[in-house]
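Colleague: prediction below, plus the sequence it came from.
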Amino acid sequence: MSFTASAVDYSIPIENCKKSVDIVLNQDYELFKQLYAPLPKDMDQSIVKGMIARKHNNYTKKQYLGIHNFTIVGTEVLEDAKNSIYQTSQKNALKYGYTDELWVNYTFTTSKILLGKKKDNVTIKGKCKFGQVDGKWLMVNLLRS
């Protein structure tokens, strides 16, 4: 496992990570299609919209009560993702054909429902993951906290 920081320009995936908040909050299927890696042929529009709706409910009604103060806090590169000890990273790298996986780390504040009780001003950490294929950054997860 190797993480590196480099001088490579990651502005596009950073902006796309920020846009993932809009996808979730607005259930924006069209924006999702623009940013996300190609979907399997057997995954039709209704399945994708259902997945986005579940994310929306999780981030606005169930586990969290909104996404506020979304901030990018850095990037990490997982080199040689095809041979990673992280199974999801390995699977995505093999599936989409990229070598390194970029992790865009973020935080946001929210209210959280924990054991049926609301806790305010909770800081949540997470990451958006991207792989670069043919010069294009592909998002391979949608807000993972």
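Modeller: It's in.

Colleague: from here on, just use CA atoms for contacts and neighbour counts.
Modeller: Fine.

Colleague: which parts of the chain are helices?
Modeller: Here the chain has its helices, by DSSP state H, at 11-26, 29-35, 45-57, 87-96.

Colleague: okay if I get those helices as TSV plus distance to residue 118 and mean neighbour count?
Modeller: Shown next, in TSV, are these (distance: least, CA to CA, whole Å; neighbours: other CA atoms under 10 Å):
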stretch	distance to residue 118	mean neighbour count
helix 11-26	20	18
helix 29-35	30	16
helix 45-57	16	16
helix 87-96	32	17
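
Colleague: nearest to residue 106, of these?
Modeller: Between residue 106 and the helices of the chain, the shortest gap by CA to CA is with helix 11-26, which sits at 8.6 Å.

Colleague: pasting the second one now:
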Amino acid sequence: MELKELKGMLETTREALESSLDRIHWRAGELVVDYQDFHFKENKERKNWEDKSQISLKTKRRGTSIGIWWVKLKWSGVSGKRQCYTREFKKPRGKFEYDLENVLTEAQNWEKEKIRSVEAEAAQLRLMAAIVSEQLLKIVKNLKKIEKYHGQD
């Protein structure tokens, strides 16, 4: 095997890993939309402000990193001019899933089961994203080594 052949294999692998990250982020976005649809539908059915959910899910991709996190919505201001602020729930460092007790203490009873099921999938997506991202960064580093040693053929 020559460096040129190895470089081609690494580039093919890099493309596959980037495609995997795209699919993981796409699924995370679907998960957020699914939870938001549930959240808005259920909140619409409740008349009292204190019976409505204030829990939300967000996702963002930055480079090879994909974040999926829970937030609590906070409202400020008088009726008609309210502004929404968010407070992130803390996820234990180095873990892929939330300690749901923190989230569930702020949640309404009617949404707790949905939060549990969404978090189970979100944790899997976080783990997959971390693994794919780690491998992608290694591939990119090795491609740079080849280019430095052998040029850009």
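Modeller: Nice, I can see it. Just so you know, these numbers come straight off a predicted model, no measurement behind them.

Colleague: just give the TM-score of the two.
Modeller: Aligned and superposed, the two chains score 0.26 in TM-score terms (TM-score structural alignment, normalised by the length of structure 1); 64 aligned residues with a CA RMSD of 4.9 Å.

Colleague: ok, which of the helices of structure 1 comes nearest residue 117 of structure 1?
Modeller: That would be helix 45-57 among the helices of structure 1, by CA to CA, at 17.2 Å.

Colleague: what helices or strands is the lengthiest helix in structure 2 leaning on?
Modeller: Longest helix in structure 2, counting residues (DSSP H): helix 3-45. Judged by 3 or more CA pairs under 8 Å, 6 or more residues apart in numbering; DSSP states H and E, helix 3-45 of structure 2 is in contact with strand 55-62, helix 112-150.

Colleague: any idea how far it is from the chain center?
Modeller: Distance, stretch centre to chain centre, for helix 3-45 of structure 2: 9 Å (CA atoms, centre = their mean, to the nearest Å).

Colleague: for residue 69 of structure 1, see how far away the residue lying closest to residue 4 of structure 1 once chain neighbours are set aside is.
Modeller: Closest residue to residue 4 of structure 1 apart from its sequence neighbours, by CA to CA, 6 or more residues apart in numbering: residue 77 at 5.3 Å. Distance, residue 77 of structure 1 to residue 69 of structure 1, by CA to CA, to the nearest Å: 24 Å.

Colleague: want to try CSV for the helices of structure 1, with distance to residue 107 of structure 1 as columns?
Modeller: Shown next, in CSV, are those (distance: least, CA to CA, whole Å):
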stretch, distance to residue 107 of structure 1
helix 11-26, 11
helix 29-35, 20
helix 45-57, 17
helix 87-96, 21
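
Colleague: nearest to residue 125 of structure 1, out of these?
Modeller: Nearest to residue 125 of structure 1 among these is helix 11-26; the distance by CA to CA comes to 13.2 Å.

Colleague: name the helices or strands packed onto that closest one?
Modeller: In terms of contacts (3+ CA pairs under 8 Å, 6+ apart), helix 11-26 of structure 1 is packed against helix 29-35, helix 45-57, strand 68-78, strand 101-114, strand 136-139.

Colleague: which residues are contacting the shortest one?
Modeller: Around strand 136-139 of structure 1, the neighbours that count as contacts under CA atoms under 8 Å, 6 or more residues apart in numbering are 12-13, 16, 35-37, 128-132.

Colleague: most widely separated two among those residues?
Modeller: Greatest spatial distance in those: 12 and 37, 14.4 Å, computed using CA to CA.

Colleague: buried ones in the lengthiest strand in structure 1?
Modeller: For structure 1, the strand that runs over the most residues, judged by DSSP state E, is strand 117-133. By 16 or more other CA atoms under 10 Å, the buried positions in strand 117-133 of structure 1 come out as 124-132.
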